[in-house]
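Undergrad: from the sequence below, what's the structure:
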Amino acid sequence: MHIKSLRLFFGLPLPHRQAAAIDVWRNGLALDGRLVARHNLHLTLAFLGSQPVERLGELQRLAGQVRGQGFELRLDRLEVSRHGLVSLGTSQPPEALLQLAGELNDTLRAAGYSLEERAFWPHLTLARQCRKHPAPGSPPDFAWTAERFVLFHSTSDEQGTVYHPLFHWPLAMPHL
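TA: Reported below is the predicted structural model:
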């Protein structure tokens, strides 16, 4: 079987320790929807959808042009949409995050990629299709330093969905 296209997106991966901590906290919410697997937790920067395999080299080159800065990302808000999406958000999006997403999206659009037109919404999806709201508890407070961004390939089969990191690019870390 020859693969002709890949379902792709750029995102920020979570360190394993943070993903585990978020997973434990989320399990305490007793959500009734489809949980995002712990190994798939991430923050999406740009969703590309299905792309021809031949464009991978171009995507590597374009992402390599983006000069983002590292930053601390603090997820401190539990967000629930009317469509059953439960996510972690940030009350104070770091300027470096907004700049990274903006530059990446601008670079991709300039190269002819069709991206969502809605404003960037920094969030980490915990579950989809939840019918009941989680009970209010102590507010979340998770933070980590974003040091790189990644091009992910999404695959699905009878076992579920898996996000495979294909390539990554470092973010310049400020000197302390």
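Undergrad: please count neighbours and contacts with C-alpha atoms only from this point.
TA: OK.
Undergrad: tell me where the chain has strands.
TA: Counting by DSSP state E, the chain has strands at residues 5-13, 34-35, 42-52, 71-75, 77-80, 86-89, 123-128, 142-146, 148-157, 160-170.
Undergrad: now do the buried residues in stretch 28-41.
TA: L31, G33, L35, V36, R38, H39, N40, L41 (16 or more other CA atoms under 10 Å).
Undergrad: what residues are up against the fifth one?
TA: It stands for R38. Residues near R38 by CA atoms under 8 Å, 6 or more residues apart in numbering: A19, A20, D23.
Undergrad: what do you get for L35?
TA: Taking CA under 8 Å, 6+ apart as the definition, contacts of L35 comprise L126, A127, R128.
Undergrad: could you also give me the structure for this next sequence, so I can compare it with the first?
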Amino acid sequence: MRRPLRAAQSSAAGHDERLFFALWPDAPLRDALCRYQRHPDAGGRPIANCQLHLTLAFAGRVSPAQGQGLRDAAATVTERRFFLSLDWLDHFRATRVQWLGPRRPPDALLRLAAVLRGHCRAAGIAQPEANFQPHVTLQRQIRRPLRGAVAPALGWWVDHFVLVESGAQGRAGDYRVVSRWPLR
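TA: The predicted structure follows:
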């Protein structure tokens, strides 16, 4: 069984956690992503640099046993590393979110997300039936969205994925990477 790159840590022994699997960019990529937040007409609230990520599977509030089950399942993932081009700037109208993502998501990204969502379902955690739209949220509460535009590509060699805790003891809050696993 593969081990996580960093040992898993629970927010508090015996307490629920709010968890999700994600791709977590390194500092230079986060800085480059921040440049896309400077669209003057959007009028949104930028996401903090240290919290930029691409969600693969959202688990939400889980019990300690479910959280450990997700960690154990993640250690069995055998997907390969892949190149991701973030080159499409768009928005979600209903949530007023501006995002940057791949215009053509690589198959490896779609497979990784599907595997992790499958592990969530196996742990009894419902997952959306809607198609997966990979994206990095840049701003919330936008007033004037940029609609489906080709953007200068940001290249990202994805060689690991992470489990993130949102908040503490099952309550929403800041993000904290709690485990990290390499891709082959």
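Undergrad: out of the strands of the first structure, which gets nearest to T107 of the first structure?
TA: Across the strands of the first structure, T107 of the first structure has its closest neighbour in strand 42-52 (10.8 Å, CA to CA).
Undergrad: quick one: that closest one to the second structure mean distance?
TA: Taken over the aligned residues, the distance from strand 42-52 of the first structure to the second structure averages 0.7 Å (mean CA distance after the TM-score superposition for the first structure).
Undergrad: go through the contacts of R38 of the first structure and name the one nearest T90 of the first structure.
TA: T90 of the first structure lies nearest to A19 out of those, by CA to CA, at 16.1 Å.
Undergrad: which residue in the second structure aligns with the closest one?
TA: A19 of the first structure maps onto R30 in the second structure, with residues paired by TM-score structural alignment.
Undergrad: sorry, back to before: can I get the contacts of R38 of the first structure in TSV with neighbour count?
TA: TSV is the format used below for the contacts of R38 of the first structure (neighbours: other CA atoms under 10 Å):
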residue	neighbour count
A19	19
A20	15
D23	18
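Undergrad: got those as CSV, with distance to V66 of the first structure columns?
TA: Converted to CSV, the contacts of R38 of the first structure look like this (distance: CA to CA, whole Å):
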residue, distance to V66 of the first structure
A19, 26
A20, 29
D23, 31
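Undergrad: which members of those occur in helices, if any?
TA: A19, A20, D23 (DSSP state H).
Undergrad: most tightly surrounded among the strands of the first structure?
TA: strand 86-89 (a mean of 22; mean count of other CA atoms under 10 Å).
Undergrad: what does it rub up against?
TA: Strand 86-89 of the first structure has contacts (CA under 8 Å, 6+ apart) with 75-80, 122-128, 130, 140.
Undergrad: excluding chain neighbours, what is closest to the residue nearest in space to the middle of the second structure?
TA: Closest residue to the average C-alpha location of the second structure: T55 at 2.0 Å, with CA atoms, centre = their mean. Nearest residue to T55 of the second structure in three dimensions, chain neighbours excluded: A22, at 4.2 Å (CA to CA, 6 or more residues apart in numbering).
Undergrad: return the closest of the contacts of strand 86-89 of the first structure with respect to G49 of the first structure.
TA: For the contacts of strand 86-89 of the first structure, the nearest to G49 of the first structure is T125 (17.2 Å; CA to CA).
Undergrad: any idea what the closest one aligns with in the second structure?
TA: Mapped onto the second structure by TM-score structural alignment, T125 of the first structure lines up with T137.
Undergrad: gap between its match and A48 of the second structure?
TA: T137 of the second structure sits 10 Å away from A48 of the second structure, going by CA to CA, to the nearest Å.
Undergrad: what's the answer for P182 of the second structure, then?
TA: Taking CA to CA as the measure, P182 of the second structure falls 25 Å from A48 of the second structure.
Undergrad: got it, and R184 of the second structure?
TA: R184 of the second structure sits at a distance of 30 Å from A48 of the second structure (criterion: CA to CA).
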